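Asks: Curious how this folds, go ahead:
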Amino acid sequence: MPLVMIVTRDVADRYRGYLGSIMLEVAPAVYISPRMSQGVRSRTWTVLSHWHQTEPSGSVVMVWRDANATGGIGIATLGTPPRELVDVDGLWLVKKPLSPDL
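Replies: Alright, predicted model coming up:
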């Protein structure tokens, strides 16, 4: 059961209450759980995703250890443009989509 970290920005107060009930808030809007199972992580993300669909404001980022992902880190995002880790010649980079303005 790996460490899970969730960071929120400009979200409704219910996110803080919910996440604070299942995780430790180590800094404002930064939550960690040292031993969260994949099932609990999945259910937590389902709740956050549903809330974000009904009230799309702010952003949420969840990271966890994933041996099958690039760099061994799984990333899930809501709100801001999604990001993903990519391996470019052995260097890990964060990729985000180009804005339509460019």
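Asks: contacts and neighbour counts: CA atoms only from here.
Replies: Will do.
Asks: Give me the nearest residue to Lys96, chain neighbours excluded.
Replies: Arg83 (4.7 Å; C-alpha to C-alpha, 6 or more residues apart in numbering).
Asks: Please generate a structure for the following sequence too, so the two can be compared:
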Amino acid sequence: MAMVMIVIRDMPDRFHGFLSSVTLEVSPNVFVSPRMNPGVRERVWQVLTDWYNAAPQGSAVMVWRDLNAVGGVGIANLGDPPRQLVEADGMWLVRRRGLSSEFAP
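Replies: A predicted model of the protein is given here:
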């Protein structure tokens, strides 16, 4: 079992209520579970995905420990995240939206 963190932004109240029932809200719209097994994590994400597909609004990102993923972190998101994740040499880099694909000096 691994720590799971879910952050939501501009989502309907039912997302907040559901996440509050299965995780701990440590800061506004930041939800964590210190020991969530993969089956529960997948079911929670499926509920969020189904609701989002029915009425797309806002965004959500979920991160968890995944030793088989880039940098040891599994990442899933819904909506348009304000940052873009780019894999480079076995780690994640973050690129802000609107910047060119080349890094500035």
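Asks: The residue nearest to Lys96 of structure 1 against Val94, yeah?
Replies: Yes - in this structure Arg83 of structure 1 lies within contact range of Val94 using C-alpha atoms under 8 Å: 6.3 Å.
Asks: Look at these two and report which has more neighbours.
Replies: Legend: neighbour count by other C-alpha atoms under 10 Å for Arg83 of structure 1 and Val94, higher for Arg83 (16 against 10).
Asks: Just list the residues touching the residue nearest the centre of structure 1, thanks.
Replies: Central residue of structure 1 (C-alpha atoms, centre = their mean): Met62, 1.6 Å from the mean position. By C-alpha atoms under 8 Å, 6 or more residues apart in numbering, the residues touching Met62 of structure 1 are 4-7, 75-77.
Asks: mind putting the residues you listed in a markdown table, neighbour count included?
Replies: Below are the contacts of Met62 of structure 1 laid out as a markdown table (neighbours: other C-alpha atoms under 10 Å):
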| residue | neighbour count |
| --- | --- |
| Val4 | 20 |
| Met5 | 20 |
| Ile6 | 21 |
| Val7 | 17 |
| Ile75 | 18 |
| Ala76 | 14 |
| Thr77 | 19 |
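Asks: Excluding sequence neighbours, find me the nearest residue to Val26 of structure 2.
Replies: If the residues on either side of it in the chain are set aside, Val26 of structure 2 comes closest to Val32, at 7.0 Å by C-alpha to C-alpha, 6+ apart.
Asks: How about the contacts made by the one you found?
Replies: Residues near Val32 of structure 2 by C-alpha under 8 Å, 6+ apart: 3-6, 23-26.
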